[in-house]
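**Q** Sequence below, structure please.
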Amino acid sequence: MKPVGIRAAVTAAVVATTAAVSFALPATASAVPANGGVRYVALGDSRAAGPSLDPATQTNACERSDLGYPTLVAQGVGAASFLNLSCTGAHTEHVTNTPQHTSKGPVPPQIEQMPSDTTLVTLSIGGNDISWPTLVSPCYATAPGGDARCRNNPTVTGRALSALAGLGPKVWSTLTAIRLKAPAARVVLVGHGGIFGDRGCWPNLPISDADAVWAKGFFAMMNGVLATAAATAGAEFVDVTAGAEGHDACAAPGQRWFEGRQAGPSSSALHPNAAGMAHMARRVLGTVRR
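**A** You can find the predicted model right below:
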């Protein structure tokens, strides 16, 4: 199946999901108070937690760093209270109803610890649910200049289609659970992407230029699924790829916001680095302040 076919099929699946779940939604939350009384909770996975960014703060089971975008958002909104419950490796169910097992013991479902009077929630989730690195790994070449041609592989594109079609309902359910737990909160879903641009680079991102474009398109489709889930659940969506052009994993070290497969000591492979987290925080704040 060609990428265009995936886009059409995912769109159809999203439309069906929207029709099935758009009933009985909570009322849309009001804007975050401008008086400094923001009570902010950050939920989600490693794209919020920021493992490896700040080793001095990673004594907790979830590998949360103070350099992750949630801390920067809390500072930007002048939060009266701030609780970062994100956890590296989290799936949607670890946000809502299932304890997450970590190397230091189980972590309760994140929303169990979220106060009901929370007024702002950010959520980064979904990447672990579909195990996106395994979907993209067939695109990696085995030698410099190689071309795996994953973009033309029906097995690869079919797996991507299936994963994205199943992601929307999970994210919608998660957002709805958050809205029910904190009905006055403004809920912001933070998107994925940024790692892949229009070219590959050996060995940090060992992918042909044509397959890199396909991988970039995959994340665009994933963000479409996330944006639709947010809209139907009464939440807002932030596209973190906007404004990040030229800062993908193949950019020069000083310009790189997202790491490839060979991250440095103060960042994690296939994750945003500190500059990427700052960019994500700016994108979130741009939405919250509107």
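
**Q** From here on, just use CA atoms for contacts and neighbour counts.
**A** OK.

**Q** Is Asp117 in a helix, a strand, or coil?
**A** Recorded secondary structure, Asp117: coil (DSSP: H, G, I helix; E, B strand; the rest coil).

**Q** Which residue, other than its chain neighbours, is closest to it?
**A** Nearest residue to Asp117, sequence neighbours excluded (Cα to Cα, 6 or more residues apart in numbering): Ala182, at 5.9 Å.

**Q** any idea how far the one you found is from Thr17?
**A** 24 Å (Cα to Cα, to the nearest Å).

**Q** For the lengthiest helix in the chain, could you pull out the residues that count as buried?
**A** As assigned by DSSP state H, the longest helix anywhere in the chain is helix 154-181. Going by neighbour count (16 or more other Cα atoms under 10 Å), the buried part of helix 154-181 is 156-161, 163-179, 181.

**Q** what does stretch 7-17 give?
**A** Within stretch 7-17, the residues that count as buried by 16+ other Cα under 10 Å are Arg7, Ala9, Val10, Thr11, Ala13, Val14, Thr17.

**Q** Name all residues that make contact with the third one.
**A** Residues counted as contacts of Val10 (Cα atoms under 8 Å, 6 or more residues apart in numbering) are Leu161, Leu164, Ala165, Met221, Val225.

**Q** How many neighbouring residues does the residue nearest to Asp117 have?
**A** 21 (other Cα atoms under 10 Å).

**Q** And for Arg47?
**A** 30.

**Q** now the other sequence, so there's something to compare against:
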Amino acid sequence: MQFPAPYRRSAAAFAAVTALIFSGASTPAFAAQDPVKYVNLGDSYSSGWGSLAPTAAVNPEYNSPACMQGGPADAAMFDQLQSVALAGDYACAGATVGDSNSGIPTIAQQAAKASLDGALNSTTGLVTLTAGGNDVNFGQIIGACAADMSPEATGCQAATAYGVDLANRLSVAATVGTIRGYAGNAKIVWLGYPRLFATAGESTTVISGGGVMSAAAAAVFDKGTDQLNAVLASKARSAGAQFVDVTPKFAGHEIGSSDSWINLGPYTQFNFHPTAEGYSEGYYPAMVSAIKPAQLAKG
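**A** Take a look at the predicted model:
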């Protein structure tokens, strides 16, 4: 039977490819994508503080007690992806956006150290960080709200309002600009903070406010967290960075819920920070979903 010319050409091509395969001749291979070079900066929420409570250690990038980390967290999990290669983790518990007298490296100082080490440069494709909570005195606000037993939590309202005012003064754009000055081709991702306290309206709530503060104060504090995240999101996006909201991932897992992912117990220095589950089930999936590292590596 005589096939039309197009079919004869197709059959001949198929026969040629088959001959190559069975003869052991090599065929062209697809080039593997290089993983995106990744650097992690930030405060305690970036440093895994609480992930291995009561364990903490000096960040080996500094070899100084001025920079402490709590253990493997979302940055280390990100590094396990084939599309990501962690070049350096410079996050320090207690870090701030603005200047500080604590001796703990600020975000800008972390970036400078990462650049000096050769981890942060024009080949860097991704930088992540959490920052801002220490600048607005998160811990002091928790203390003020915990002490407020008034029906409307007026003292807590005043404390959170002052925190939001401080947030509005944060130099997020300057911080993003500093990072971009070292790594002009990097995607910069600013991560937000979770709500810390369960509220009465949640189906998983055991104790509204977790026994730390009144239900009214807990609601005010969580609203203040939302406001802080909103300020950080607006400032980060205006500076050309991406903001990742983690609050949906922590919904139903706050302090006072039946399945809390926030530390609260005898190891007080780790209180109000995520547990190992908070990092692995909260921060990490939020990052993967928002950043899409496989696509970033292709880019």
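
**Q** Now check structure 2 for the residue matching Ala229 of structure 1.
**A** Under the alignment (TM-score structural alignment), Ala229 of structure 1 pairs with Lys235 of structure 2.

**Q** now Glu259 of structure 1
**A** Glu259 of structure 1 maps onto Asn263 in structure 2, by TM-score structural alignment.

**Q** That match contacts Asn271, correct?
**A** Yes - shown here, Asn263 of structure 2 and Asn271 form a contact pair, counting by Cα atoms under 8 Å, at 4.8 Å.

**Q** So for the two, which residue has more residues nearby?
**A** Taking other Cα under 10 Å, Asn263 of structure 2 and Asn271 do not tie; Asn263 has more neighbours (24 against 17).

**Q** need the contact list for that one.
**A** By Cα under 8 Å, 6+ apart, Asn263 of structure 2 lies in contact with Gly50, Ile255, Phe270, Asn271, Phe272, His273, Pro274, Thr275.

**Q** same question, Val284 of structure 1
**A** Val73, Val188, Val190, Val238.

**Q** Tell me which residue of structure 2 matches up with it.
**A** Aligned counterpart of Val284 of structure 1 in structure 2: Met287 (TM-score structural alignment).

**Q** so how far is Gln242 of structure 2 from its match?
**A** In terms of Cα to Cα, Met287 of structure 2 sits 11 Å off from Gln242 of structure 2.

**Q** same check, this time on Thr268 of structure 2
**A** 32 Å.

**Q** The two - which one has more neighbours?
**A** Ranked by neighbour count (other Cα under 10 Å), Thr268 of structure 2 and Gln242 place Gln242 first, with 20 against 12.

**Q** Not counting residues beside it along the chain, what's closest to the more buried one?
**A** Closest to Gln242 of structure 2 by Cα to Cα, 6+ apart is Val189, at 4.7 Å.

**Q** can you check Ala297 of structure 2 too?
**A** That would be Val36: by Cα to Cα, 6+ apart, it lies 4.8 Å from Ala297 of structure 2.

**Q** counterpart of that neighbour in structure 1?
**A** By TM-score structural alignment, Val36 of structure 2 lines up with Val38.

**Q** residue contacts, that match?
**A** Contact partners of Val38 of structure 1, counting by Cα under 8 Å, 6+ apart, are Val32, Val77, Gly78, Ala79, Ala80, Ser81, Thr118, Thr119, Leu120.

**Q** what about 6 Å?
**A** Ala79, Ala80, Thr119 (Cα atoms under 6 Å, 6 or more residues apart in numbering).

**Q** Kindly report the same for Tyr69 of structure 1.
**A** Taking Cα under 6 Å, 6+ apart as the test, what Tyr69 of structure 1 contacts is Met277, Ala281.

**Q** Alignment lookup: it to structure 2.
**A** By TM-score structural alignment, Tyr69 of structure 1 lines up with Asp74.

**Q** Could you check how far that match is from Asn229 of structure 2?
**A** 19 Å.

**Q** Could you pull out the strands in the stretch 151-290 of structure 1 for me?
**A** Remark: strands assigned in the stretch 151-290 of structure 1 by DSSP state E, counting those that start in this stretch are 186-190, 236-238.

**Q** packing partners for the shortest one?
**A** Under the contact definition 3 or more Cα pairs under 6 Å, 6 or more residues apart in numbering; DSSP states H and E, strand 236-238 of structure 1 sits against strand 186-190.

**Q** Could you check the angle the strand it packs on makes with helix 154-181?
**A** If you take axes from the mean of the first three to the mean of the last three Cα atoms, to 10 degrees, strand 186-190 of structure 1 sits at 160 degrees to helix 154-181.

**Q** residues in contact with Ala173 of structure 2?
**A** When contacts are counted by Cα under 6 Å, 6+ apart, Ala173 of structure 2 touches Ala239.

**Q** same deal with the one 4 residues further on?
**A** Neighbour list for Gly177 of structure 2: empty [criterion: Cα under 6 Å, 6+ apart].

**Q** for the one 3 residues further on, same thing?
**A** For Arg180 of structure 2, no residue meets the contact criterion (Cα under 6 Å, 6+ apart).

**Q** What ranges does the stretch 151-299 of structure 2 have for its helices?
**A** With DSSP state H, counting those that start in this stretch as the criterion, the stretch 151-299 of structure 2 has helices at 154-168, 172-182, 215-238, 247-250, 276-277, 284-291, 293-298.

**Q** Redo those helices as JSON lines? Include distance to Ser10 of structure 2.
**A** Formatted as JSON lines, the helices of the stretch 151-299 of structure 2 follow (distance: least, Cα to Cα, whole Å):
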{"stretch": "helix 154-168", "distance to Ser10 of structure 2": "67"}
{"stretch": "helix 172-182", "distance to Ser10 of structure 2": "52"}
{"stretch": "helix 215-238", "distance to Ser10 of structure 2": "53"}
{"stretch": "helix 247-250", "distance to Ser10 of structure 2": "53"}
{"stretch": "helix 276-277", "distance to Ser10 of structure 2": "56"}
{"stretch": "helix 284-291", "distance to Ser10 of structure 2": "43"}
{"stretch": "helix 293-298", "distance to Ser10 of structure 2": "33"}
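
**Q** How far away from the center of its chain is stretch 40-49 of structure 2?
**A** 8 Å (Cα atoms, centre = their mean, to the nearest Å).

**Q** Show me the strands in the stretch 1-150 of structure 2, by range?
**A** 36-40, 57-58, 68-69, 84-89, 124-130.

**Q** Ok, which of those strands comes nearest Ala114 of structure 2?
**A** Evaluated with Cα to Cα, the strands of the stretch 1-150 of structure 2 place strand 84-89 nearest to Ala114 of structure 2, the distance being 7.0 Å.
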